[in-house]
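Asks: Output the structure for:
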Amino acid sequence: MISIVITYFNSSEFINRALYYAHLQKVVEKEIIVVDDGSDNNNKKILSQYADLIDLLITQKNKGQAAARNAGISKATGDFILNWDVDDYFEAEFSSEALKILEEKSNIKLVSSYALRTSNEISGELIKPLGGNYQNFLFENAALGSAMFRKLDWENAGGYDEKIKVGYEDWDFYLRLLYPKGEAFIIPEQLFTYHRHPESTTSLILRERSALIKRKYIYKKNETIYQQHYPELIDDVFYRLEREEQERYKNLERIEYKIGYYILNPLRKLKKHFTYFRKGLTSKVVVK
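Replies: Next up, the predicted model:
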């Protein structure tokens, strides 16, 4: 049996679709678990209207994505876990295909697929994760954040790290899940749809700064793994430093351009008017 774990936080506009696709999954036995990670009263009320479609509803104070997933998986009765966020969904055939792969190959620890990243469910960007062994996950997540894996492997890997509140918890978990000899299998079909949320420039900047802190945390906590790949780690660190330096230079150029424009442009206009004025005076001079 598979346990479908859906995390929910103030996402009432997506719950109907998520549960619809959860029930569509083509497997003989499944249970649907929804973890409400501290939604407000209005979103809790809307979620309660779908009680008949949920086998187990877990409600907790807001603790973050990692904690919500761990809470759902710990209560799961299935041997296989399929987790996804409430605003995303898998196509009906994903579960049966992923389950077959996991049952046939013990070295496969994780199954995901190609994905459509979209804001309207019609058009968007086709994402093709790399998958493979843990080395492909050393510096980036090479699979989707939503995937199927064995509950036993989740336990052996220590679950999701709840200290990582938002972002990178999937990457960190997969790295530990695959080390040392596991594989992540990517089904070469678009069987997942990822909802893209609009983000402001400020939020992107703040996220980027937070990302560096989380990356450092993951490198240090998985010291045993990264010690074996010290040269690659150094290359990655300096690559990010160089990229940051390039971005800083680009921003500086933009700032200097704006300063130059707003300061020099009025001076140019003043010079232009002065030139016209001087020409006007010259034209009125009578030479005898």
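
Asks: Could you use CA atoms for every contact and neighbour count after this?
Replies: OK.

Asks: In contact with the closest residue to F137 other than its chain neighbours, which residues?
Replies: Distances taken as Cα to Cα, 6 or more residues apart in numbering place L175 nearest to F137, at 5.8 Å, with adjacent residues excluded. Taking Cα atoms under 8 Å, 6 or more residues apart in numbering as the criterion, L175 is in contact with 134, 137-138.

Asks: Could you export those as a markdown table, including secondary structure and neighbour count?
Replies: Compiled in a markdown table, these are given as follows (DSSP: H, G, I helix; E, B strand; the rest coil; neighbours: other Cα atoms under 10 Å):
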| residue | secondary structure | neighbour count |
| --- | --- | --- |
| Y134 | helix | 22 |
| F137 | helix | 21 |
| L138 | coil | 22 |
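
Asks: Can you add distance to S74 and give those residues back as CSV?
Replies: What follows is the contacts of L175, written out as CSV (distance: Cα to Cα, whole Å):
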residue, distance to S74
Y134, 24
F137, 25
L138, 27
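
Asks: Second chain to compare with the first, below:
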Amino acid sequence: MTNVSVIIPTYNRRELIQEALNSVLAQSFRDYEVIVIDDGSDDSTGEMIKDKFNEKVHYSWQVNQGESVARNKGIELAKGEYIAFLDSDDRWLPKKLDKQVRVLDENPDIGVVFCQAWSINEEGNLLDSRVIGNDLRVNEITFENLVLHNQISGSPSSSMIRQVILEKIGGFDPQIRYGEDWDLWLRIHSLSKFGFISEPLVQLRRHQDTQCYFPSIEGNAHRLEDHLVILEKAFANWQGSLSRGLQEKAFAYQYAQAFLAEESVQNTRNAKKYLQKTVSLYPNILYDVDDFGQLIVDNGAILVQVTQPWDYDAAIEYVVKVFDDLTLVGISNKHFESVVWGKLYAMLGFLAAKSGEDIIARNYLISAIRYDLGWLRNRGVLSIVSQSLIGQNPVKQMRQ
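Replies: Below is the predicted model:
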């Protein structure tokens, strides 16, 4: 039996899938097969694969039905004991398969193993130095945490799963378009343990398109609908005990994400509708600084980075609007607002420092400290501020 089946669903990515395939062929672990499921491409993807990778890849074309159906078709064709998914615009580092196979071989109670990842842009260059999954702790992947948000923030490309587990749960749900991986992790969680490798072994491509992060009005509604279905399934199938108010909080967070997404595209009417639903389910949401507050800041960061050059004011204007709408529905929390503004200005400061805009970075970081003195304990903040005040580039200082 082949040890690993690599499954790559694709649709009209003739150029990018070549990078994905080359990253598979460069793996140090050699006992694998590669299955490409072409979900109806019309850009000559198939011809390119047959020309350049014919003997190394099992290629199958189907009428366009979506990624979940394509992945399930790959599972049906797979002969491997382990399944590794790779999105056709992502890339693996050479030790990815080797290290994940080792975890599954040595731990029969683990059904799926993940790894950390880097973000790359459309040209394949590293986006920033932050590692995706850097704060993930495998013992914190609990049902209660998973229903609140998808902790596995690396897409299926960072995973390796036992074939027998996928057979038991029936693969991906073809009815779910948004969050199909989240749904899969929730179903796997009821059957086996999760494993995690604290090393980035995957490069996830982020496209410079706002729609990738904030769907259209129609797309946002579909995403919310799918996420609510995922939660309904998860709670209906869960056999364990639940903490008080967990269901209401989990559903509230989905409406909160829909609210913030609508704010991002300035659809005030829908934003307020989703916000009212959020507050009715979870009136104390402004006491969740770590979750809801961070979500606000993350959305602000995206608004900055989808513009060229970066528009820092977009994030500030966004957060002002969010707090205005929160006030309109009758909820406010000064501590929450201070912490969020501190997080936002710190984020802007780090982004500006990365771009070499030292004075702008310093001013944003000083604002972060004014809102939340806790940033005085952050070494990165202190380094950037102090070096800019004495007029020396911190990178140059470190080299000396």
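
Asks: name the element the counterpart of I8 of structure 2 in structure 1 belongs to?
Replies: Using TM-score structural alignment as the criterion, I8 of structure 2 maps onto I6 of structure 1. Using DSSP states H and E, I6 of structure 1 falls within strand 2-8.

Asks: between the helix or strand that that strand is followed by and strand 2-8, how big is the angle?
Replies: Along the chain past strand 2-8 of structure 1, the next helix or strand (assigned with DSSP H and E) turns out to be helix 12-24. With axes from the mean of the first three to the mean of the last three Cα atoms, to 10 degrees applied, the angle from helix 12-24 of structure 1 to strand 2-8 works out at 180 degrees.

Asks: what's the mean gap between the helix or strand following helix 12-24 of structure 1 and the aligned bit of structure 2?
Replies: The first helix or strand that comes after helix 12-24 of structure 1 along the chain, using DSSP H and E, is strand 30-37. After superposition onto structure 2, the mean distance of strand 30-37 of structure 1 to its aligned counterpart is 0.7 Å, using mean Cα distance after the TM-score superposition for structure 1.

Asks: hang on, the earlier thing: alignment lookup: the residue nearest to F137 of structure 1 to structure 2.
Replies: With TM-score structural alignment as the criterion, L175 of structure 1 lines up with L186 in structure 2.

Asks: Helix, strand, or coil at that match?
Replies: State at L186 of structure 2, reduced to three classes by DSSP: H, G, I helix; E, B strand; the rest coil: helix.

Asks: Now do the longest strand belonging to structure 1: which elements does it pack against?
Replies: Ranked by residue count under DSSP state E, the longest strand found in structure 1 is strand 183-195. The criterion is 3 or more Cα pairs under 8 Å, 6 or more residues apart in numbering; DSSP states H and E, and the helices and strands that strand 183-195 of structure 1 contacts are strand 89-90, strand 108-118.

Asks: winner for burial among those?
Replies: When those are scored by mean count of other Cα atoms under 10 Å, the highest mean neighbour count falls to strand 89-90 (a mean of 24).

Asks: Now do the helix or strand that it is followed by: which range of structure 2 does it align onto?
Replies: Tracing the chain C-terminally past strand 89-90 of structure 1 and defining elements by DSSP H and E, one meets helix 94-104 next. Aligned by TM-score structural alignment, helix 94-104 of structure 1 falls on residues 96-106 of structure 2.

Asks: Relative to structure 1, what is the average displacement of that stretch?
Replies: Taken against structure 1, stretch 96-106 of structure 2 registers an average deviation of 0.8 Å after superposition, with mean Cα distance after the TM-score superposition for structure 1.

Asks: mind listing what's buried in that stretch?
Replies: Residues of stretch 96-106 of structure 2 classed as buried: 96-97, 99-101, 103-104 (neighbour count, 16 or more other Cα atoms under 10 Å).

Asks: Same check on stretch 128-146 of structure 2?
Replies: Applying a neighbour-count criterion of 16+ other Cα under 10 Å, the buried positions in stretch 128-146 of structure 2 are 132-133, 136, 138, 141, 143, 146.

Asks: now the aligned partner of R17 of structure 1 in structure 2, nearest residue through space, not along the chain?
Replies: In structure 2, the residue paired with R17 of structure 1 is E19, using TM-score structural alignment. Nearest non-adjacent residue to E19 of structure 2, counting by Cα to Cα, 6+ apart: R91, 6.7 Å away.
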